[in-house]
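In: sequence first, then the predicted structure:
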Amino acid sequence: MQNNGLVYFFHQTKLSLEHLRRQTMVNVELTSTMQDEHEIANLLTRWGYARDSDDWETLSACFHDNATIHVSWMSGTAEEFIVRSRAMAATRKAGTHMKHVISGPWVQVNRDRAFSQCHANLYTRTIMDGQKFDLQSWMRFFDLLERRDGVWRIVKRTSVYDKDRIDPVDPRGIPKGFFTDMDLSAFPTSAKFLCYDLVRSGRQPASDLVSVYSEEEQALRTEGNAWITGRAEDL
């Protein structure tokens, strides 16, 4: 009976140690995932601050060397995005500015790859016909990210547009018929005022602008899921 008791004791001890080992592995994996998610969330927030404050070095560090970006006014490489952003900043009109407000992201991590979606609002103070307007755009960023040499950076960023609006800062100065004469027919409903402002400022909207609830948006989700599961080709 004593031997049976010892056998039972050692058996239970072995089970307890195995359970502890497995639980430790789970905790380590969970902690690692949480750390990855934190680093990615910080990266996405840092992107917004850098873009709005003309911090081009920090902005450049948010992207991998071969990264691409697809937003309302351009679709191309991240390097081109930064060059053109700097040029716009250099010719910024007095009294105009922009601010990106980015929500907490939903991040899916698988080893060294991640797929992130986050809500974002773009607030723009613009000037048309000598009058100041506040333009607000609701959008989401779909990001493919990768960790290389221990650092998470963006591989591909695509903006999906939900809706937008424009409001005069001082309605008293708006000429009669200003809004009724505004031709928005050439622009997608999800970003019509944003595109209108782009054209007024001498730029052309991107031809591949993605709108909410579109097939293109669904394709981005499919691409993101394929990216983190390793089924996507390298971009």
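Out: Yep, that arrived.

In: alpha carbons only for contacts and neighbour counts from here, please
Out: Fine.

In: now do residue 153 against residue 22, distance only.
Out: Here residue 153 is placed at a distance of 31 Å from residue 22 (C-alpha to C-alpha, to the nearest Å).

In: more neighbours, those two?
Out: Shown here are residue 153 and residue 22; by other C-alpha atoms under 10 Å, residue 153 has more neighbours (25 against 12).

In: three-state assignment of the more buried one?
Out: Following DSSP: H, G, I helix; E, B strand; the rest coil, the label given to residue 153 is strand.

In: correct me, but it touches residue 64?
Out: Yes: contact between residue 153 and residue 64 holds when scored by C-alpha atoms under 8 Å: they sit 5.7 Å apart.

In: stretch 29-48: which residues count as buried?
Out: Of the residues in stretch 29-48, those buried by neighbour count under the rule 16 or more other C-alpha atoms under 10 Å are 33, 36, 37, 40, 41, 43, 44, 45, 46, 47, 48.

In: could you export those residues as a markdown table, including distance to residue 92 and secondary structure?
Out: Rendered in a markdown table, the data for the buried residues of stretch 29-48 read as follows (distance: C-alpha to C-alpha, whole Å; DSSP: H, G, I helix; E, B strand; the rest coil):
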| residue | distance to residue 92 | secondary structure |
| --- | --- | --- |
| 33 | 41 | helix |
| 36 | 36 | helix |
| 37 | 35 | helix |
| 40 | 30 | helix |
| 41 | 29 | helix |
| 43 | 26 | helix |
| 44 | 24 | helix |
| 45 | 23 | helix |
| 46 | 22 | helix |
| 47 | 20 | helix |
| 48 | 18 | helix |
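
In: tell me which of those residues is nearest to residue 10?
Out: Nearest to residue 10 among the buried residues of stretch 29-48, counting by C-alpha to C-alpha, is residue 33 at 34.5 Å.

In: and here's the other structure:
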Amino acid sequence: MTDLRLQNLLDRQDILDCLTRFSRGMDRFDRAIYLSAFHDDAVIAAGPFVGSAADCWDWAKPMHEAGQVLTHHSLLNNTVEIDGDTAHSETYYQFVARNHPWEEGGGETVMLAGGRYIDRLERRGGAWKIALRTNIIEWSCIQPAMPLPFGDVPDIGANGVSARDQSDPSYQRPLLNVRKANVPR
């Protein structure tokens, strides 16, 4: 019984790591990390798109790049039913995006959306990856963006700025704080 429970926990963690790779890959515009969450023959249904993971990347990345300054795909409640080398998962998510101005002279907006990823995952060659995904969008709204806190600090430094590529601080190894303190003492 203990060995089965331990294996179930390990499988659930591997599945959660897989789901997280999708989110990180999309937010950091890291195609390799994004694709590592899917089997090569996976099928994704997202909004009007239905197709392969690679084709979904080719559809979604330019759309996010043109429309948003940044995105956060946050994973929330997650349930997983494992049956041998197949698992079914439901993951609630919240999507937050800081949008480029939609018109000349307009201000940035923030889009919020939420829904669920319904996935069939398969363990092949010892690795859990998504074989089929349905993205259900259940709500959304757009709000005016507010100024970023501390956005006017002149010496924010190299590891204090978000980037949608491998210059983002999350890729830095070892992570170092190269910023100078700006708080008066």
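Out: That came through fine. Given the structure is predicted, the values throughout are model-derived calculations rather than measurements.

In: one step back: make CSV from the buried residues of stretch 29-48 of the first structure and add distance to residue 119 of the first structure to it.
Out: Below are those laid out as CSV (distance: C-alpha to C-alpha, whole Å):
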residue, distance to residue 119 of the first structure
33, 21
36, 19
37, 16
40, 15
41, 12
43, 15
44, 11
45, 11
46, 15
47, 14
48, 12
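
In: tell me, how many residues neighbour the counterpart of residue 125 of the second structure in the first structure?
Out: Residue mapping for residue 125 of the second structure onto the first structure gives residue 149, with TM-score structural alignment as the criterion. The burial count assigned to residue 149 of the first structure is 7, neighbours taken as other C-alpha under 10 Å.

In: for residue 93 of the first structure, helix, strand, or coil?
Out: Here residue 93 of the first structure is coil, with the state taken from three-state DSSP.

In: onto which residues of the first structure does the helix or strand harbouring residue 4 of the second structure map?
Out: Of the helices and strands defined by DSSP states H and E, residue 4 of the second structure is found in helix 2-27. Mapped onto the first structure using TM-score structural alignment, helix 2-27 of the second structure covers residues 27-52.

In: and the matching stretch, how far from the second structure on average?
Out: Its match in the second structure and stretch 27-52 of the first structure itself, once the structures are fitted together, sit a mean 0.9 Å apart by mean C-alpha distance after the TM-score superposition for the first structure.

In: report the central residue of the second structure.
Out: The second structure has residue 23 as the residue nearest its centroid, 1.7 Å off, counting by C-alpha atoms, centre = their mean.

In: and residue 126 of the second structure, what does it touch?
Out: Counting by C-alpha atoms under 8 Å, 6 or more residues apart in numbering, residue 126 of the second structure makes contact with nothing.

In: helices of the first structure, start to end?
Out: Along the first structure, the segments classed as helices by DSSP state H run 2-52, 56-60, 78-90, 192-200, 215-229.

In: okay, those helices in TSV with distance to residue 164 of the first structure next?
Out: Rendered in TSV, the data for those read as follows (distance: least, C-alpha to C-alpha, whole Å):
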stretch	distance to residue 164 of the first structure
helix 2-52	19
helix 56-60	25
helix 78-90	21
helix 192-200	6
helix 215-229	17
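
In: of those helices, flag the one that's most buried.
Out: Ranked by mean neighbour count under mean count of other C-alpha atoms under 10 Å, those are led by helix 192-200, which reaches a mean of 18.

In: how much space between residue 115 of the second structure and residue 14 of the second structure?
Out: If you go by C-alpha to C-alpha, the gap between residue 115 of the second structure and residue 14 of the second structure works out to 22 Å.

In: circling back to that earlier point, quick one, the helix holding residue 4 of the second structure and helix 53-67 angle?
Out: Relative orientation of helix 2-27 of the second structure versus helix 53-67 (axes from the mean of the first three to the mean of the last three C-alpha atoms, to 10 degrees): 50 degrees.

In: pull the distance from helix 2-27 of the second structure to the chain's centre.
Out: What separates the centre of helix 2-27 of the second structure from the centre of its chain is 15 Å, taken as C-alpha atoms, centre = their mean, to the nearest Å.

In: by contact count, what packs against it?
Out: Here helix 2-27 of the second structure is seen to pack against helix 31-35, strand 68-83, strand 127-144 when contacts are counted using 3 or more C-alpha pairs under 8 Å, 6 or more residues apart in numbering; DSSP states H and E.

In: okay, those in TSV with distance to residue 48 of the second structure next?
Out: Listed next are those as TSV, based on distance: least, C-alpha to C-alpha, whole Å:
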stretch	distance to residue 48 of the second structure
helix 31-35	20
strand 68-83	19
strand 127-144	10
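
In: right, and those - which one's nearest residue 92 of the second structure?
Out: Taking C-alpha to C-alpha as the criterion, strand 68-83 is the member of those that comes nearest to residue 92 of the second structure, at 5.1 Å.

In: what angle do the closest one and helix 53-67 make?
Out: Using the same axes, to 10 degrees: strand 68-83 of the second structure against helix 53-67 is 150 degrees.

In: residue 119 of the first structure maps to what in the second structure?
Out: The criterion is TM-score structural alignment: under it, residue 119 of the first structure has residue 92 as its aligned partner in the second structure.

In: so which of the helices of the first structure gets nearest residue 112 of the first structure?
Out: Scanning the helices of the first structure with C-alpha to C-alpha as the criterion, the closest one proves to be helix 215-229, at 8.4 Å.

In: alright, I will stop here.
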